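A.B. asks: just to be clear, the model below is a prediction. Sequence and coordinates:
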Amino acid sequence: MPEPTPPPSPRTRVARLPKRGDYDKATIHAILDEAFLCHVGFVVDSQPYVIPTGYGREGDTLYIHGSAASRMLRNLDKGVEACITVTLLDGLVLARSAFNHSMNYRSVVMLGTATLIEGEDAKNHALRIISDQILKGRWDEVRLPTSQELKATTVLSFPIDEASAKIRTGPPHDDEEDYALGVWAGVLPFRTVVETPVPDPELKAEIEDLPGSVVRVLGRKLWVSPR
């Protein structure tokens, strides 16, 4: 049986347009799994910061990482409260009036504090989760981090237990009198498209095949080297 979804906390309950709120754990996980870039908000000495960073999800845990010298990670490691957001843009909603324009989107807001990941095995596991979320299979194709590189890297985990999703779908909602206007209205869909890979200028001449991780994203094996 699926794990029951806990009720939203007062801090994560959607107040503006509450009908768009969704607190189902499976919905929240699905949105997180479709992306790999989040924005981390936190406050240090009364100054707010919002930093974009890559992430990976495993179960009810979100992992982020970066340089051990990172101000964000150093402060989050001290227990500073964070707000993590993820947004998927699905389309521009074009209404008949300027006021009723909108966007179709799926978003998640998470609140909580971080836990430091320690030990090489635990760090490598978390880093693999992040790597696979960004480009599945790449971790197995490259040189893995050295002990020195792991020491220079901070990895944090966040529990996904105080979170909510907010979703908008469908056509524009115009004022009744505006439906008679001679103005085109509808939805302009958006989607992320992967384009032709660009090789590193220093790539060895004998390497002509794309790695499996890239082929999986492209959905094809064909690639014409520019050389």
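C.D. replies: Sure thing, it's come through.
A.B. asks: only C-alpha atoms for contact and neighbour calcs from this point on.
C.D. replies: OK.
A.B. asks: need the residues that contact stretch 170-190.
C.D. replies: 89-97, 100-102, 104 (C-alpha atoms under 8 Å, 6 or more residues apart in numbering).
A.B. asks: select the longest helix from the protein.
C.D. replies: In the chain, taking DSSP state H as the definition, the longest helix is helix 120-134.
A.B. asks: touching, T87 and M103? I think so.
C.D. replies: No. With contacts counted by C-alpha atoms under 8 Å, T87 stays clear of M103, the gap being 11.4 Å.
A.B. asks: select the longest strand from this structure.
C.D. replies: Determined from DSSP state E, the single longest strand within the chain is strand 82-94.
A.B. asks: below is structure B, check it against A:
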Amino acid sequence: MTDRYTQTELTRIRRIAQYANYDRPTVHAIVDAGWICQVAFAVGEQAHCIPTAHWRIGDTLYIHGSNGSRLLKALAQGASACVCIAHLDGLVLARSAFNHTMNYRSAMIYGQFRVVEDEAEKWRSFEVFMDKIEPGRRHEVRMPDDSEFAATTVLALDIEQAVAKIRQGPPEDDAADMDIPVWAGVWPIETRFGTPVADAQPEAVI
């Protein structure tokens, strides 16, 4: 395994190719920083794009859901998928309307999901998912019982065709526009946790 994903026809960036990044750690960091991925797939002639929670173990991306989910049923049957994870880092305000843009980090992953049939892998994936939500919480809550375990499908996508696309920095104005008397720069956007709101139910008596 190398530190870079091999560029393929699917992952070759054509628009602003200098933003492309095939470094494995960079792709992994973008995946790990997100809570929701967008999964695009087609059933017959109808295209779908459905958001769902995701997590990663090594070079494998996991998603889960009800056994009856249309998304999971289609992917379990071998539908080709494109997974996109994106983070908006700032609005880039230029001196011309044409040169306005955004700073962002995104990753696209292509491939086919497989159903996680091995119970040990499935259970391990649940543990990692809970640790992503809050490290150590799985030791405090009730983990899935047998019926919940059986009612949940976990799908895995081995990350083999992937690319990141990243835009950072200030606006790129044309020389002819530099004297326009308007503010230009980056308006940063941050995602962060707020103050936790406790459940209204009374605390359990221990």
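C.D. replies: Structure's in. What do you need? Remember, it's a predicted structure, so these values are computed and weren't measured experimentally.
A.B. asks: gap between the residue most central in space within structure 2 and W35 of structure 2?
C.D. replies: Closest to where the C-alpha atoms of structure 2 average out (C-alpha atoms, centre = their mean) is I85, at 3.2 Å. Per C-alpha to C-alpha, to the nearest Å, I85 of structure 2 is found 9 Å from W35 of structure 2.
A.B. asks: same check on T195 of structure 2?
C.D. replies: 18 Å.
A.B. asks: same question, W187 of structure 2
C.D. replies: According to C-alpha to C-alpha, W187 of structure 2 stands 23 Å off from W35 of structure 2.
A.B. asks: count the neighbours of G112 of structure 1 for me.
C.D. replies: 18 (other C-alpha atoms under 10 Å).
A.B. asks: the longest strand of structure 1 packs against which elements?
C.D. replies: Counting contacts by 3 or more C-alpha pairs under 8 Å, 6 or more residues apart in numbering; DSSP states H and E, the secondary-structure elements packed against strand 82-94 of structure 1 are helix 25-34, strand 37-44, strand 102-112, strand 186-189.
A.B. asks: can you tell me the element the most far-flung residue of structure 2 relative to its centre falls in?
C.D. replies: Residue farthest from the centre of structure 2, counting by C-alpha atoms, centre = their mean, is D179 at 40.1 Å. According to DSSP states H and E, D179 of structure 2 maps onto no helix or strand at all.
A.B. asks: residue in structure 1 matching it?
C.D. replies: Under the alignment (TM-score structural alignment), D179 of structure 2 pairs with A180 of structure 1.
A.B. asks: with R138 of structure 2 instead?
C.D. replies: Under the alignment (TM-score structural alignment), R138 of structure 2 maps onto W139.
A.B. asks: show me the contacts for that match.
C.D. replies: W139 of structure 1 sits in contact with 128, 131-132, where contact means C-alpha under 8 Å, 6+ apart.
A.B. asks: next one: E162 of structure 1
C.D. replies: With contacts defined as C-alpha under 8 Å, 6+ apart, the neighbours of E162 of structure 1 are 8-9, 12, 110-112.
A.B. asks: of these, just the buried ones, PyMOL syntax please.
C.D. replies: Only the buried entries of the contacts of E162 of structure 1 go into this PyMOL selection, using 16 or more other C-alpha atoms under 10 Å:
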select buried, resi 8+12+110+111+112
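A.B. asks: tell me which of the contacts of E162 of structure 1 persist in structure 2.
C.D. replies: Contacts from the contacts of E162 of structure 1 that recur in structure 2, judged by both residues aligned by TM-score structural alignment, their matches' C-alpha atoms under 8 Å, are 8-9, 12, 110-112.
A.B. asks: just these now: which is nearest T53 of structure 1?
C.D. replies: Minimum distance to T53 of structure 1 across the kept ones among the contacts of E162 of structure 1 is 14.5 Å, recorded for M110 (C-alpha to C-alpha).
A.B. asks: okay, now the nearest residue to that closest one once chain neighbours are set aside: neighbour count?
C.D. replies: Counting by C-alpha to C-alpha, 6 or more residues apart in numbering, M110 of structure 1 lies nearest to A163, which is 4.3 Å off, once chain neighbours are set aside. By other C-alpha under 10 Å, 26 other residues sit near A163 of structure 1.
A.B. asks: quick check: A163 of structure 1 touching P7?
C.D. replies: No. Counting by C-alpha under 8 Å, A163 of structure 1 stays clear of P7, with 9.7 Å between them.
A.B. asks: need the overlap of contacts for the two.
C.D. replies: Y23.
A.B. asks: which residues touch A20 of structure 2?
C.D. replies: Applying C-alpha under 8 Å, 6+ apart, one finds that A20 of structure 2 lies in contact with 13, 163-166.
A.B. asks: among these, which are located in helices?
C.D. replies: Within these, no residue falls in helices by DSSP H.
A.B. asks: could those go into CSV alongside neighbour count and distance to S147 of structure 2?
C.D. replies: Below are those laid out as CSV (neighbours: other C-alpha atoms under 10 Å; distance: C-alpha to C-alpha, whole Å):
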residue, neighbour count, distance to S147 of structure 2
I13, 17, 44
V163, 28, 38
A164, 26, 38
K165, 21, 41
I166, 18, 42
